[in-house]
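[1] Mind looking at a prediction? Sequence and model below.
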Amino acid sequence: MFQWIEEARRGSAEAQESLVRHFTGMALAVAYDKLQDQHLAEDAVQEAFTEVFANLHKLQDPRRFPGWFKVIVERQCYRDLRRKQFQTLPLHEVELAAGDQRSLESVVEKREMIGQLHATIADLPPGMRIAVQLYYFQGYSLREISQYLDISLPALKKRLFDARLKLKNTLHVADFVSVFTDLYEGGRRMLHIVNGDSVGDKLKQGNIQGDILVWRELYSFGPVFTKMDVPDHRRTRAQYLEQTLGIPQKEYIGTCEAQERKLQDFQQYDEIVLWFEHDLFDQTMLSYLLHWFKEQSLGNTKLSLLCIGAYPGIELFRGLGQLSTEQLETLSGTWHTIGEQELMLGSMLWEAYTSDLPEKHQRMLEVDSSALPFARAAFAAHLARLPSVNNGLGIIEQTTLEAVAGGIHKPHELFRKVGDQLHTLGMGDLEFWYYLAKLTEGPDSLLVIDGTALFPDFKLAVPHFQDRVLQVTSLGREVLAGKSDYAPYTGTTDKWVGGLLVRGKAPSWRWNPERKSIVRMGESD
């Protein structure tokens, strides 16, 4: 866009045409909102463009063009309002195509719904009304609209969110976007890929249009590989998950193959929407899928992303699973188009995360990740799981010991406490029980637990496990105080941190929490 502006200043007709094509829809939405007449709006926009090109040399900062142009359009509308009287016309009329075989009843019903839709939109406050028109009817991106209206992206998202709530209450339908899509796009075939069964079930209960694919994976735990569908890689991962979490190998492999078959058929859909959130559990899934789609020929399939880290009214947002069906429906349509930048970044993050080279993991924190705004914090939390240079504890073990030392002794209460504190990891209960069990194992354990030494896993339910009591050992207190290093006491236990295999008593690499960096043991801290 900036190049068009510079060339238009120099009189390039081609650049001027590009600006007209790009901004006409925005200008018409604003002009119609002021004039309520399509023909007058078109005239006002044409006159506004004439004024723009006559005064483009006065615009010092090309980045201000969208807001500057909007002011000119509004000023032209006010001129027209002062000198013209006009008759209000409806925003949209449905025209019957030649040869349309639909029944008169269905046509009348559709016209009534469209009339009701536009009447309710017209009753929205001006800021909401224009945002809805630009986003849904004109198809501009959130970033383009925020620049044009000169408001921040969070403020724009809030306007759309509030508008959808008002429309839902007025239209008496479950989902405004589903109504809009059915009326204007003929019921596009959509596939929603979501991060868990809870979210998938709620979307199915609601009125979100399209098929639902629950992506069942735990890339934040165990060995991961750039090419996850290689048979040897899958078997290695399946064996590890069964040994550590109790997930049967056959069940895991069958689930992976089934969801990948569904993914392979993606071109039957007009649009695929990825529903994810801010934590490592989701960001690894998102990165994997972006990496996978980057390798595909998308054809006419559009990729969209809904990724949030907060929700109005929820103080500590842990994830989409917290939301009710109604709350999830308010998010429908607030996704944005995935472009080349997101695909490239997601692919790079996945390749780095699955690498066995620590420097590639460190690189994830150094690149510009603004296209995926939650990635940096999530992958920083990933690296904090490495043994610390301070005492050999990863962030999960450190936080768990601190919580028990602070007076939380029951397993389920401990899981909630640690999960809330480390919510950026998105850690599930099976994963936490594994870490907790490791802290209680062996003669040099950092924790002790009364009663049976068994911990729950995918197959095993341990009676009265919630009543067990945990205590910090003397070694645990020494490690917490920084007087002892935990690594020499871990025996031969290895653990995976993404693609990095951290080996037993003498890990080659550690995490420096102060420098937020990986260091090789022996380097100066």
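    Received the coordinates, thanks.

[2] make it CA atoms for all contacts and neighbour counts henceforth
    Fine.

[3] Name the nearest residue to D211, ignoring sequence neighbours.
    Of all residues not flanking D211 in the chain, L191 sits nearest, at 4.8 Å (CA to CA, 6 or more residues apart in numbering).

[4] what does T170 give?
    According to CA to CA, 6+ apart, the nearest residue to T170 is T120 (6.9 Å).

[5] for E42, same thing?
    E42 sits nearest to L28 (CA to CA, 6+ apart), 6.5 Å away.

[6] which element is the one you found on?
    According to DSSP states H and E, L28 maps onto helix 13-35.

[7] Pull out the buried positions in the helix or strand just after that helix.
    Downstream of helix 13-35, the first helix or strand assigned by DSSP H and E is helix 38-55. Within helix 38-55, the residues that count as buried by 16 or more other CA atoms under 10 Å are 38, 40-42, 44-46, 48-49, 52.

[8] would a markdown table of the residues you listed with distance to I72 be doable?
    Below are the buried residues of helix 38-55 laid out as a markdown table (distance: CA to CA, whole Å):
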| residue | distance to I72 |
| --- | --- |
| Q38 | 18 |
| L40 | 15 |
| A41 | 13 |
| E42 | 14 |
| A44 | 10 |
| V45 | 9 |
| Q46 | 11 |
| A48 | 6 |
| F49 | 9 |
| V52 | 7 |
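
[9] Out of those residues, which is nearest to V199?
    Q38 (41.9 Å; CA to CA).

[10] Hmm, the closest one is touching Y32, no?
    Yes - counting by CA atoms under 8 Å, Q38 touches Y32, with 6.1 Å between them.

[11] what about the strands in the stretch 401-525 of the chain?
    447-449, 470-472, 495-497, 500-502, 509-512, 517-520 (DSSP state E, counting those that start in this stretch).

[12] helices or strands next to the last one in the packing?
    So the one you mean is strand 517-520. Strand 517-520 is packed against helix 358-363, strand 509-512, with contacts defined by 3 or more CA pairs under 8 Å, 6 or more residues apart in numbering; DSSP states H and E.

[13] Among the ones you listed, show me which one is buried the most.
    strand 509-512 (a mean of 22; mean count of other CA atoms under 10 Å).

[14] which residues touch it?
    Residues outside strand 509-512 that contact it (CA atoms under 8 Å, 6 or more residues apart in numbering) are 358, 383-390, 392, 502, 517-521, 525.

[15] related to what we said a few turns ago, now the helices and strands packed on strand 517-520 as JSON lines including distance to G482?
    JSON lines is the format used below for the helices and strands packed on strand 517-520 (distance: least, CA to CA, whole Å):
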{"stretch": "helix 358-363", "distance to G482": "25"}
{"stretch": "strand 509-512", "distance to G482": "14"}
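
[16] Against L303, how distant is E351?
    With distances taken as CA to CA, to the nearest Å, E351 is found 20 Å from L303.

[17] adding another structure so you can compare the two:
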Amino acid sequence: MAAVTEKLTREAAGLAAAATGTGPVVIWMEHDPYDQLILARCLAAFAAAGRMDGLQLILRDGFPGRARFIGLGQLPPPALRLLWADRRPVTPAILGLGQAVWAALRRPDPRDLAAIAAGGTPALPQMAPALRRYLAELPGLADGLSLTERLTLEMIAETPAAPPTAGRLFGRLMRETDPLPWLGDAMYLAILHQLAQARDPAIRLVGAADGDPYRAIVALTDAGRAVLAGRRDALSLAPPTRQIGGVQIDPAARHWRWDRDAEWIVETGPAIG
């Protein structure tokens, strides 16, 4: 924990120095929720410091020859040099959008964030779809599952006779099933552990002999199959309370859900007594 705190403190100091400095700053970002929310944080810091001169942005959501563009790490050095020539100035509208997103992200009520996503973000067209994907990590209105949880249970159910490993699930999520991949592997492992730690868990994790968490077998339980079939709500399984930005999801209290069809926020009562 001390190492994590030290890293975050160092990063915050670096951002503050950039926001109050005078030299040129070029921000490289990807189009997924992880990067777009970091971008909002950076833009809010620059706006608060009154900094705009010398700010430039490189942001792409695709690249020729990449049918499924996940991020900059896919690109060779010549492609990155091409992107360097594609950088553009950060405008007041971009700064204002970053401020609005960062403020909405930290609120316990996610409706402001949903409103930004629904209204479109012409200053940064990649922001709105990233926000919708992020909001899909709230419990689904119909099943109580986040989109990542839903995709995970469906992938496991596809091979009932040979349950996959955590690493294989993460690979498929990134390469195939997630409409806008954004999770790191450690973030995904945390989601698996949340599913497994419910009072009536949806999955069972069987650790690998060598202790490698990515080689752990992930199997559906009867409760998980019932959730997939629509016979149970995932939050009725009593998973641990979790935090999504400023929003707390407590199955035993009123909480917010995401209607995937309407792409909007709904407040519902407790899922468990």
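    Here it is on my side, so go on. All of these numbers come straight from a predicted model, not from anything done at the bench.

[18] picking that back up, so which of the strands of the stretch 401-525 of the first structure is nearest R21 of the first structure?
    strand 517-520 (47.1 Å).

[19] residue with max distance from the center of the first structure?
    Relative to the centre of the first structure, the most outlying C-alpha is that of R83, 48.6 Å out, by CA atoms, centre = their mean.

[20] Residue in the second structure paired with that residue?
    Using TM-score structural alignment, R83 of the first structure lacks an equivalent in the second structure.

[21] Check E329 of the first structure too.
    Alignment note: E329 of the first structure maps to R81 in the second structure; criterion TM-score structural alignment.

[22] cool, and F415 of the first structure?
    Under the alignment (TM-score structural alignment), F415 of the first structure pairs with F170 in the second structure.

[23] Hmm, that match is touching A186, no?
    No - using CA under 8 Å, F170 of the second structure is not in contact with A186; the gap is 9.9 Å.

[24] Have a look at these two and say which one is more surrounded.
    Neighbours were counted for F170 of the second structure and for A186 using other CA atoms under 10 Å; F170 has more, 21 against 12.

[25] how close does the more buried one sit to Q74 of the second structure?
    The gap separating F170 of the second structure from Q74 of the second structure is 17 Å, by CA to CA.

[26] ok, how many other residues are close to the aligned residue in the second structure for F281 of the first structure?
    Mapped onto the second structure by TM-score structural alignment, F281 of the first structure lines up with Y34. The number of residues packed near Y34 of the second structure is 17, by other CA under 10 Å.

[27] can you tell me which residues contact Y34 of the second structure?
    Per CA under 8 Å, 6+ apart, neighbours of Y34 of the second structure: 182-183.

[28] The second structure: which residue goes with Q264 of the first structure?
    Counting by TM-score structural alignment, Q264 of the first structure corresponds to A16 in the second structure.

[29] from memory R199 of the second structure sits against T241, does it?
    No - counting by CA under 8 Å, T241 is not a contact partner of R199 of the second structure; they are 11.7 Å apart.

[30] Run through who's touching whichever helix in the second structure runs longest.
    As assigned by DSSP state H, the longest helix anywhere in the second structure is helix 2-20. Contact partners of helix 2-20 of the second structure, identified using CA under 8 Å, 6+ apart, comprise 25, 42, 45-46, 49, 51.

[31] Over to stretch 219-226 of the second structure?
    153, 156-157, 160, 163-164, 200-205, 232, 234, 237.

[32] Contact partners for L195 of the second structure?
    Listed by CA under 8 Å, 6+ apart, the contact set of L195 of the second structure reads 149, 201-203, 239.

[33] how much space is there between the counterpart of it in the first structure and P463 of the first structure?
    When the first structure is aligned by TM-score structural alignment, the residue opposite L195 of the second structure is L439. If you measure L439 of the first structure against P463 of the first structure using CA to CA, the figure is 21 Å.

[34] Equivalent analysis for L289 of the first structure, please.
    Using CA to CA, we find L289 of the first structure at a distance of 38 Å from P463 of the first structure.

[35] what about the helices in the stretch 151-273 of the second structure?
    Here the stretch 151-273 of the second structure has its helices, by DSSP state H, counting those that start in this stretch, at 166-172, 185-196, 222-228.

[36] I'd like to know how many residues surround G171 of the second structure.
    Number of residues near G171 of the second structure (other CA under 10 Å) recorded here: 13.

[37] Equivalent analysis for the one 3 residues further on, please.
    Around M174 of the second structure sit 18 other residues, with neighbours defined as other CA under 10 Å.

[38] Now do the same contact list for it.
    Contact analysis of M174 of the second structure by CA under 8 Å, 6+ apart lists 70, 181-182.

[39] just P358 of the first structure next, same as before
    Here P358 of the first structure is in contact with 500, 509, 518 (CA under 8 Å, 6+ apart).

[40] same thing but 10 Å
    When contacts are counted by CA atoms under 10 Å, 6 or more residues apart in numbering, P358 of the first structure is found next to 352, 383, 499-500, 509-510, 517-520.

[41] Identify the residue of the first structure aligned to R133 of the second structure.
    Aligned partner of R133 of the second structure by TM-score structural alignment: A381.

[42] Give the other helices and strands that the one helix or strand that match maps to contacts.
    Counting by DSSP H and E, the element that carries A381 of the first structure is helix 375-383. Applying 3 or more CA pairs under 10 Å, 6 or more residues apart in numbering; DSSP states H and E, we find helix 375-383 of the first structure packed against helix 280-294, helix 340-353, helix 358-363, helix 395-405, strand 509-512, strand 517-520.

[43] try it again with 7 Å
    Judged by 3 or more CA pairs under 7 Å, 6 or more residues apart in numbering; DSSP states H and E, helix 375-383 of the first structure is in contact with helix 280-294.

[44] before we move on, the earlier item: okay, the contacts of P358 of the first structure in JSON lines with distance to E105 of the first structure next?
    Shown next, in JSON lines, are those (distance: CA to CA, whole Å):
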{"residue": "A352", "distance to E105 of the first structure": "57"}
{"residue": "L383", "distance to E105 of the first structure": "61"}
{"residue": "G499", "distance to E105 of the first structure": "60"}
{"residue": "L500", "distance to E105 of the first structure": "63"}
{"residue": "W509", "distance to E105 of the first structure": "71"}
{"residue": "R510", "distance to E105 of the first structure": "70"}
{"residue": "S517", "distance to E105 of the first structure": "66"}
{"residue": "I518", "distance to E105 of the first structure": "68"}
{"residue": "V519", "distance to E105 of the first structure": "71"}
{"residue": "R520", "distance to E105 of the first structure": "74"}
